[in-house]
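>>> Okay, sequence plus prediction incoming.
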Amino acid sequence: MNVFGIGLPELAVIAAIGLLVFGPKRLPELGKTLGRTLKGFQSASTEFEQEFRKAIDTVDVKADSTVATTPPEQAPD
């Protein structure tokens, strides 16, 4: 198991330190808050990506219509 370059022994040490610092009653609450925060970041990221793709598609459509309506250049005599 390798999450963000951290293996199982490292996760166990981090969990033990968190248990000592925050205590057994507060640790589940912090985990729940962290999960909600990560879920919020994920949904915001997905929304941003969708808006970005929509903007890119709009620019592509406008560029294609501009190219299609531009008259061809006349060849020199």
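Done, it's in. Residues are numbered from 1 along each chain as shown.

>>> From now on I want contacts and neighbour counts done on CA atoms only, so please keep to that.
Noted.

>>> Give me the distance between the residue nearest in space to the middle of the chain and Asp60.
With distances taken as CA atoms, centre = their mean, the residue of the chain nearest its centroid is Ser45 (3.8 Å). Using CA to CA, to the nearest Å, Ser45 is found at 22 Å from Asp60.

>>> Now do the helices in this protein.
8-22, 27-69 (DSSP state H).

>>> buried set for the first one?
Residues of helix 8-22 classed as buried by neighbour count (16 or more other CA atoms under 10 Å): none.

>>> Next, the angle from that helix to helix 27-69.
Counting by axes from the mean of the first three to the mean of the last three CA atoms, to 10 degrees, helix 8-22 points 120 degrees away from the direction of helix 27-69.

>>> by contact count, what packs against helix 8-22?
Of the remaining helices and strands, none touches helix 8-22 by 3 or more CA pairs under 8 Å, 6 or more residues apart in numbering; DSSP states H and E.

>>> another one to put next to it:
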Amino acid sequence: MGSFGWGEILIIAVVILVLFGTKKMPDAARSLGRSLRIFKSETKGLMNDDEAKPAPAPQQAAAPAQEIPAPQADGTTISGVPVSPEQAKKA
């Protein structure tokens, strides 16, 4: 099998142009360009996702359960979280 020369490439281009018509060729080229652009952006996004993903942290032993502090007398905290006096009355 030999390589294609200019003559063979020209004949193939003319045959494709005759088969598909002059109206469909620009639409097909536009669609191909959009597809390649989308493919390029998706592959670039996949590469960026791999680079941005941090290394998995080493697993540590589970910490013992912590006791939840009781609400203060003035009602400004519930379970260690600051709240308004109205919310403290509801709880």
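Received, thanks. Keep in mind it's a predicted model, so treat the numbers as computed, not measured.

>>> TM between them?
The TM-score (TM-score structural alignment, normalised by the length of structure 1) is 0.55; 55 aligned residues with a CA RMSD of 2.7 Å.

>>> circling back to that earlier point, the residue nearest to the centre of structure 1 corresponds to which position in structure 2?
Using TM-score structural alignment, the partner of Ser45 of structure 1 in structure 2 is Thr43.

>>> Tell me the spacing between that match and Ala29 of structure 2.
Thr43 of structure 2 is 21 Å from Ala29 of structure 2, by CA to CA.

>>> for Pro58 of structure 2, same thing?
Plainly put, Pro58 of structure 2 is 50 Å away from Ala29 of structure 2 if you go by CA to CA.

>>> The two: which has the busier surroundings?
More crowded of Pro58 of structure 2 and Ala29, by other CA atoms under 10 Å: Ala29, with 11 against 5.

>>> Map the more buried one onto structure 1.
In structure 1, Ala29 of structure 2 lands on Gly31 (TM-score structural alignment).

>>> Contacts only, for its match.
With contact set as CA atoms under 8 Å, 6 or more residues apart in numbering, Gly31 of structure 1 has no partners.

>>> For Ile56 of structure 1, see how far away it is.
The value you get for Gly31 of structure 1 to Ile56 of structure 1, if CA to CA is used, is 37 Å.

>>> Check Thr66 of structure 1 too.
Thr66 of structure 1 sits 15 Å away from Ile56 of structure 1, going by CA to CA.

>>> Next: Gly18 of structure 1.
44 Å.

>>> What of Gly35 of structure 1?
Where Ile56 of structure 1 is concerned, Gly35 of structure 1 sits at a distance of 31 Å (CA to CA).

>>> swap in Gly40 of structure 1?
Note on Gly40 of structure 1: its distance to Ile56 of structure 1, by CA to CA, is 24 Å.

>>> do the same with Thr46 of structure 1
15 Å.

>>> Same question for Glu47 of structure 1.
With distances taken as CA to CA, Glu47 of structure 1 is found 14 Å from Ile56 of structure 1.
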